[in-house]
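Asks: Build the 3D model from these lines:
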Amino acid sequence: MKKLLLTSTTLIIAAGAAAAETTVQSCDRTITFDAPPERAISNDVNLTEMMLVLGLADRMVGYTGISGWKTLDEEMRAGVEELPELSARYPSKEVLVGADADFFFAGWNYGMKVGGEVTPETLEPFGIAVYELTESCTHIMETEKASIDMMYADLMNLGVIFDVEDKAAELVDSYRADLAAFTDGLETGEPLRVFVYDSGEDTPFTAGRYAMPTALIEAAGGINIMDDFEKSWATVTWEEVVERNPEVIMIVNYGEVTAEQKRAFMMSNPAFADLDAVKNDRFVTLEYVEATPGPRNIQAIKTLAEAFWAE
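Replies: As a prediction, this is how the structure comes out:
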């Protein structure tokens, strides 16, 4: 299979032509635009926030997949107040076509499912171009381990698609500089063993090698105990967690079960009593929008680092 490409190019049509074609790499596809989209839709809170930080709200007709997961905070509410939520969870093809969309920013398991009703192929006949979240490409092709560069690539590619490359470059440069300044001054020791607790009591849903928390944890001076788990987000067993004995538990906060309820479950369960993280009550919470690829990843790294090394 092809390795994931994180590049964008702009091709100028024959000399003297007035129009320009813009191409970007989206997972294993090259997609071409002859003009910036004007009726875009984004799925999920983190992808929508990428659109907003690039100043693209006026190019959007709505968003999907936020309120159904209870991930909309006050900051995001203000950003999308002028836009309708077209679907509380994953949108149907009819929703996207009915909105007369010309662009859908989504990902695999971020609004699209492999073999599902909404895919780049099913939307193409309706003139809806799809750009896929880079982190999610692992579901359909061979990719590298998750990295912050994937989030940067998505911002840069959106910049190319919507003809706001300077804005995208400015944002990415500022994120890189902010992160470099923070990590250069960060004093760490031996990488801390960290378990990502997303959800589930019978079996835990967690982040593997190809999910963004792995990159966030590493940047903060830790190591995801499921770093060798060849998945993005998936289910493991509690026995595996106990065997790997995390020193810190990172809780992803969203949905019906609160972060405090997840912590209480682990603290009160005798099966986890000997975990270093439980014995020392070392938990750190990231909001869903911080733990998934998007503009809040830099702050997420700072939050983790402060929890890891505050002592």
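Asks: Only C-alpha atoms from now on, for both contacts and neighbour counts.
Replies: Noted.
Asks: can you give me the helices in the stretch 1-150 of the chain?
Replies: Using DSSP state H, counting those that start in this stretch, the helices assigned to the stretch 1-150 of the chain run over residues 45-53, 74-79, 93-98, 120-123, 148-161.
Asks: One more, so I can put them side by side:
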Amino acid sequence: MPPIASTVRRTALLLAGLVLLTACGGGGNEPAAGTAEDGAADGFPVTLKNCGRTVTVDAAPRHAVSLNQGSTEILLSLGLADRLAGTATWTDPVMKGLEKDESTVPRLAENQPSSEKVLAEEPDFVTASFESTLGKGGVASRDQFEELGVPTYLSPSDCAGKENTGSSDGSRTETLTMDAVYGEVRDLAKVFGVPERGEKLVASLRGRVDKATADIDASGTTMLYWFANAEAPYLAGCCGAPGIITEELGAKNVFDDTHEEWPQINWETVADRNPDVLVIGDLTRKSQTAESAGKKIAFLESNPATKNLDAVKHKRYVLLSGQAMNPTIRTVEGVERVAAGLRSFGLAG
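Replies: This next block holds a predicted model:
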């Protein structure tokens, strides 16, 4: 990450006019005093407890920056493209139906942008899906943004019941549920002054999950989720977004005995566990080996340790976007696609 000290000096005057304030404290993600429910004339200020901080926004953001695809797609789904000054860090094409809105928002970087590039947009609000984006080694820390008067918001799914320590993707102390994602939708809708849109989006997502899982019973079916990397593959542990999908369908993740979010596990261990179905990330980024589903399948069908897996021999593959395998609104897409795959394989009860 480029040094931020010089950026602070150069941009302080530009940002001095911002009236959005934040303060440290608290934990969790519950509404706090001063929210729209307290009867302020225009619903502001809005105050939220978010990942160990209390975030107060005095007016609806008009020039926000979203630093991860997951948070961006929530904002676009809420009809807030005209309030976004920029987005960054994409793994996949934008969610279907959002292409037109997404095309109107500047993309600051395909991956992680510099702090200078973000601050050049003079944001009045910054949101991200992962603590690594707003922490050490990321774009800039939440403290650094807030020293400039720029409130920040972090997806609760990346902090509630999760330890983000070390160089890994963290580990879960509690099983993630869609409630954390629904909470993020509601929070962002409230911050932008459109709470009714948030409730409508949550209702739609719930309805899709209910429809996808109606009368399905995949008990006895084992699955493996492969996100990226061929040499030392990142495979899903028990309790993140893939855990939501597995739980909704009543199936079993062959690596549900690890609480790491995306542990790197060798292929010999995968062969020993021999999953019935392989859920494969189909990514368009180019930061790891075997990002696309095509490259993953070619590897599986040629590698001596994997070519004799039951799932490979019977070509029981379900392809998902990277975002569907992360805790985002597209996890619902994951539930739908895996459910459809299990039905087509005759493994849905």
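Asks: Which part of the first structure matches the helix or strand harbouring Ser6 of the second structure?
Replies: Using DSSP states H and E, Ser6 of the second structure maps to helix 5-15. Per TM-score structural alignment, helix 5-15 of the second structure has no counterpart in the first structure.
Asks: So for that helix, what gets flagged as buried?
Replies: Within helix 5-15 of the second structure, the residues that count as buried by 16 or more other Cα atoms under 10 Å are 8, 15.
Asks: which helices and strands does it pack with?
Replies: Packing partners of helix 5-15 of the second structure (3 or more Cα pairs under 8 Å, 6 or more residues apart in numbering; DSSP states H and E): helix 115-119.
Asks: in the first structure, what residues pair with the helix it packs on?
Replies: Using TM-score structural alignment, helix 115-119 of the second structure pairs with 93-97 in the first structure.
Asks: mean offset of the matching stretch relative to the second structure (after superposition)
Replies: After superposition onto the second structure, stretch 93-97 of the first structure sits on average 1.4 Å from its aligned residues (mean Cα distance after the TM-score superposition for the first structure).
Asks: contacting residues around that stretch?
Replies: The set of residues external to stretch 93-97 of the first structure that reach it, using Cα atoms under 8 Å, 6 or more residues apart in numbering, is 41, 86-87, 117-118, 123, 126, 128.
Asks: okay if I get the residues you listed as a markdown table plus distance to Pro246 of the first structure?
Replies: A markdown table is the format used below for the contacts of stretch 93-97 of the first structure (distance: Cα to Cα, whole Å):
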| residue | distance to Pro246 of the first structure |
| --- | --- |
| Ile41 | 39 |
| Leu86 | 40 |
| Ser87 | 38 |
| Glu117 | 39 |
| Val118 | 38 |
| Leu123 | 43 |
| Phe126 | 48 |
| Ile128 | 44 |
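Asks: Now which of those residues would you call buried?
Replies: Buried members of these, scored by 16+ other Cα under 10 Å, are 41, 86-87, 118, 123, 128.
Asks: which of the residues you listed lies closest to Glu21 of the first structure?
Replies: Closest approach to Glu21 of the first structure among those (Cα to Cα): Ile128, at 16.5 Å.
Asks: Map Leu300 of the second structure onto the first structure.
Replies: Aligned partner of Leu300 of the second structure by TM-score structural alignment: Met266.
Asks: what about the helices in the stretch 201-349 of the second structure?
Replies: For the stretch 201-349 of the second structure, the helices defined by DSSP H, counting those that start in this stretch cover 241-249, 267-273, 293-302, 310-313, 331-344.
Asks: out of those helices, which comes closest to Arg83 of the second structure?
Replies: Nearest to Arg83 of the second structure, of all the helices of the stretch 201-349 of the second structure, is helix 331-344, at 24.6 Å by Cα to Cα.
Asks: Compute the inter-axis angle for the closest one and helix 241-249.
Replies: Between helix 331-344 of the second structure and helix 241-249, the angle comes out at 50 degrees (axes from the mean of the first three to the mean of the last three Cα atoms, to 10 degrees).
Asks: Which residue in the second structure aligns with Asp202 of the first structure?
Replies: Aligned partner of Asp202 of the first structure by TM-score structural alignment: Glu231.
Asks: Burial check on its match, number of neighbours?
Replies: Using other Cα atoms under 10 Å, the number of residues around Glu231 of the second structure comes to 14.
Asks: Reformat the helices of the stretch 1-150 of the first structure as a markdown table; add distance to Tyr110 of the first structure.
Replies: Listed next are the helices of the stretch 1-150 of the first structure as a markdown table, based on distance: least, Cα to Cα, whole Å:
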| stretch | distance to Tyr110 of the first structure |
| --- | --- |
| helix 45-53 | 9 |
| helix 74-79 | 17 |
| helix 93-98 | 15 |
| helix 120-123 | 13 |
| helix 148-161 | 14 |
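Asks: out of the ones you listed, nearest to Val242 of the first structure?
Replies: Shortest distance between Val242 of the first structure and the helices of the stretch 1-150 of the first structure, using Cα to Cα, is found for helix 148-161: 28.4 Å.
Asks: Packing partners of the closest one?
Replies: So helix 148-161 of the first structure, by 3+ Cα pairs under 8 Å, 6+ apart, packs with strand 8-12, strand 20-26, helix 165-184, helix 212-219.
Asks: Highest mean neighbour count out of those?
Replies: Most buried of these by mean neighbour count (mean count of other Cα atoms under 10 Å) is helix 212-219; its value is a mean of 26.
Asks: how about that one, aligned to which bit of the second structure?
Replies: Going by TM-score structural alignment: helix 212-219 of the first structure matches residues 241-248.
Asks: Report the mean deviation for that stretch after fitting onto the first structure.
Replies: Mean for stretch 241-248 of the second structure is 1.6 Å (mean Cα distance after the TM-score superposition for the first structure).
Asks: Figure out how far that stretch is from the centre of its chain.
Replies: 14 Å (Cα atoms, centre = their mean, to the nearest Å).
Asks: what does stretch 159-176 of the first structure give?
Replies: 17 Å.
Asks: what's the matching range in the second structure for that stretch?
Replies: Using TM-score structural alignment, stretch 159-176 of the first structure corresponds to residues 189-206 of the second structure.
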